[in-house]
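S.K.: starting from these lines, generate the structure:
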Amino acid sequence: MIETPLEFPSQGTTCRAVLYTPDADSRNLPCIVMAHGFGLTHASGLAPFKEAFCKAGYAVFAFDYRHFGDSEGEPRQVLSPGKEVADWLAALAFARQLDRVDGSRICLWGTSFSGGLVIVAAAKDGNVQCTISQCPMMDGLASLLGVIGYAGIMQALRLTWHGTVDWMRRGLGMSPRYIASAGRPGELGMMTAEDCQEGYVPLMADNAVNYVAAGVSYMIPLFRPTRFASKVTCPALVQICDRDTVAPADAAAKAAGKMPNAEVMHYPVGHFDVYRGEALAQSIRDQLEFLGQSGRL
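M.R.: Next up, the predicted model:
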């Protein structure tokens, strides 16, 4: 792959990205616009997807959200679903203008939290050719109820308390109150099911860290991509992990059912299994087959 570092503005903040192409002379390529999920950077475990897409003849435009990774934005590690949707729309607009990209052939690719973000972005943009959502978080309220299911109501109350402290600190101009993005059962963190710590941490690149501003605990239940699903009329691949502890499979299936042109695939694995081994290989095969079908890209 040829890697070209780029940057683009999103609501006044500079976001950074890398354009991956099969070779230096490629022009007018169909393009996959890609970013990672909750608190992670595009360098965190997504290389197999980038490589597979480039090998198949696609360009990949992979970016980091503001406040994360190589992108600018202070304070660091502050996750706002609304701002991240805006970053998706800014990345999409920028990618469409690139010489090596055919702006009329764009796929939005998201995984985990970004699997829901791409649904909202596609609905708001209205002109992408297709979307891919891998193990997507389609309903933040359902995810919160899932946390209560495996960790108990006290964990939800702990998250709310630390979220309140974070908002108060930032409102007073102080540094955020941080909590772990992923932890072990019983620890304080946004994701603490049995497979979260061991699944999340190995994905982290050098420019990623395992913590996030605690105020996001207020935002997650309000972020419900399923409400936008019916507006995504382009072909959409929704890949559901049936043993998902992070992004409830039922919520993803319900969201996909609202999409007029959704193709749903189920995998008998957990949320983080899809980033390794045979589950990863199968997910990539299914994505390439989806993209290669007539009328997609």
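S.K.: make it CA atoms for all contacts and neighbour counts henceforth
M.R.: OK.
S.K.: so who does the closest residue to D87 other than its chain neighbours touch?
M.R.: Distances taken as CA to CA, 6 or more residues apart in numbering place S10 nearest to D87, at 5.6 Å, with adjacent residues excluded. Shown in contact with S10 (CA atoms under 8 Å, 6 or more residues apart in numbering): 86-87, 90-91.
S.K.: looking at those residues, which two lie furthest apart in space?
M.R.: The most widely separated members of the contacts of S10, counting by CA to CA, are A86 and A91 (8.5 Å).
S.K.: so which of these two has more stuff around it?
M.R.: Per other CA atoms under 10 Å, whichever of A86 and A91 has more neighbours is A91, with 26 against 20.
S.K.: please provide the structure for the following sequence as well, for comparison with the first:
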Amino acid sequence: MANGLAGLKGQFCPSFAQRFQAAGYETGRDYSDAFDYVASLDDVDSSRIVCWGTSMCGGSVLHAAAFDKRIRAVISQVPFVSGELLSTHLAPIIGSLYSSRQQLKAGKPVPLIKLFAETPEESLQQCTKALIRDENLCDSIKALDKDKLP
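M.R.: As a prediction, the model looks like this:
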């Protein structure tokens, strides 16, 4: 299980994992090795491996299942399946993202980029500096705040 762009493992994943586990599902932690590892376990039916992902990883599990036919089902929640919309917002700042990586490696402070618009109205404004401008995400952001998640 994994969150999407800028998502942390503590944001919603634990509650989903508990529900999946209660329903008899098991989860893997690292997509790069999880398929082979989980399939090799004696107590796992390798013909019933299911992958779950949300946001960016919602697209990743679709991609993984397209190539690994052992994956029998995919649960893909609000998947990113195209980077086209995001790329238009990234284009003006892509150079600074790479220079920030160099600063970070050198132990210097780096500028932060606002990830989400705070209100539906802000998300519709062209002048917002938020990377993701989706008015439908505002309720999810409020839920993070309510649960005191980062």
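S.K.: what TM-score do we get after superposing?
M.R.: Taking TM-score structural alignment, normalised by the length of the second structure as the basis, the two superposed chains have a TM-score of 0.68; 141 aligned residues with a CA RMSD of 3.2 Å.
S.K.: narrow the contacts of S10 of the first structure to those in helices?
M.R.: Secondary structure from DSSP state H places 86-87, 90-91 of the contacts of S10 of the first structure in helices.
S.K.: ok, of those residues, which one's closest to A17 of the first structure?
M.R.: Nearest member of those to A17 of the first structure, counting by CA to CA, is A91, at 8.6 Å.
S.K.: the closest one pairs with which position in the second structure?
M.R.: Mapped onto the second structure by TM-score structural alignment, A91 of the first structure lines up with A34.
S.K.: count of neighbours near the aligned residue in the first structure for G7 of the second structure?
M.R.: Mapped onto the first structure by TM-score structural alignment, G7 of the second structure lines up with L40. Close neighbours of L40 of the first structure, defined as other CA under 10 Å, add up to 28.
S.K.: ok, back up a step: could the ones in helices among the contacts of S10 of the first structure go into TSV alongside distance to V128 of the first structure?
M.R.: Output for these, formatted as TSV (distance: CA to CA, whole Å):
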residue	distance to V128 of the first structure
A86	15
D87	15
A90	13
A91	12
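S.K.: which SS class is the residue nearest to Q97 of the first structure when sequence neighbours are not counted?
M.R.: Excluding its sequence neighbours, the residue lying closest to Q97 of the first structure (CA to CA, 6+ apart) is G103, at 6.6 Å. Recorded secondary structure, G103 of the first structure: strand (DSSP: H, G, I helix; E, B strand; the rest coil).
S.K.: give the contact list for G103 of the first structure.
M.R.: Counting by CA under 8 Å, 6+ apart, G103 of the first structure touches 28, 30-31, 95-97.
S.K.: checking those against the second structure: which ones persist?
M.R.: Contacts conserved in the second structure for the contacts of G103 of the first structure, counting by both residues aligned by TM-score structural alignment, their matches' CA atoms under 8 Å: 95-97.
S.K.: so the match of G7 of the second structure makes contact with M204?
M.R.: Yes: in this structure L40 of the first structure lies within contact range of M204 using CA atoms under 8 Å: 6.9 Å.
S.K.: can you pull up the most central residue in the first structure?
M.R.: S114 (1.9 Å; CA atoms, centre = their mean).
S.K.: wait, that residue touches M137, no?
M.R.: Yes: contact criterion CA under 8 Å: S114 of the first structure and M137 qualify, at 7.5 Å.
S.K.: helices along the second structure, start to end?
M.R.: 13-22, 31-40, 56-67, 84-90, 94-105, 120-124, 138-146.
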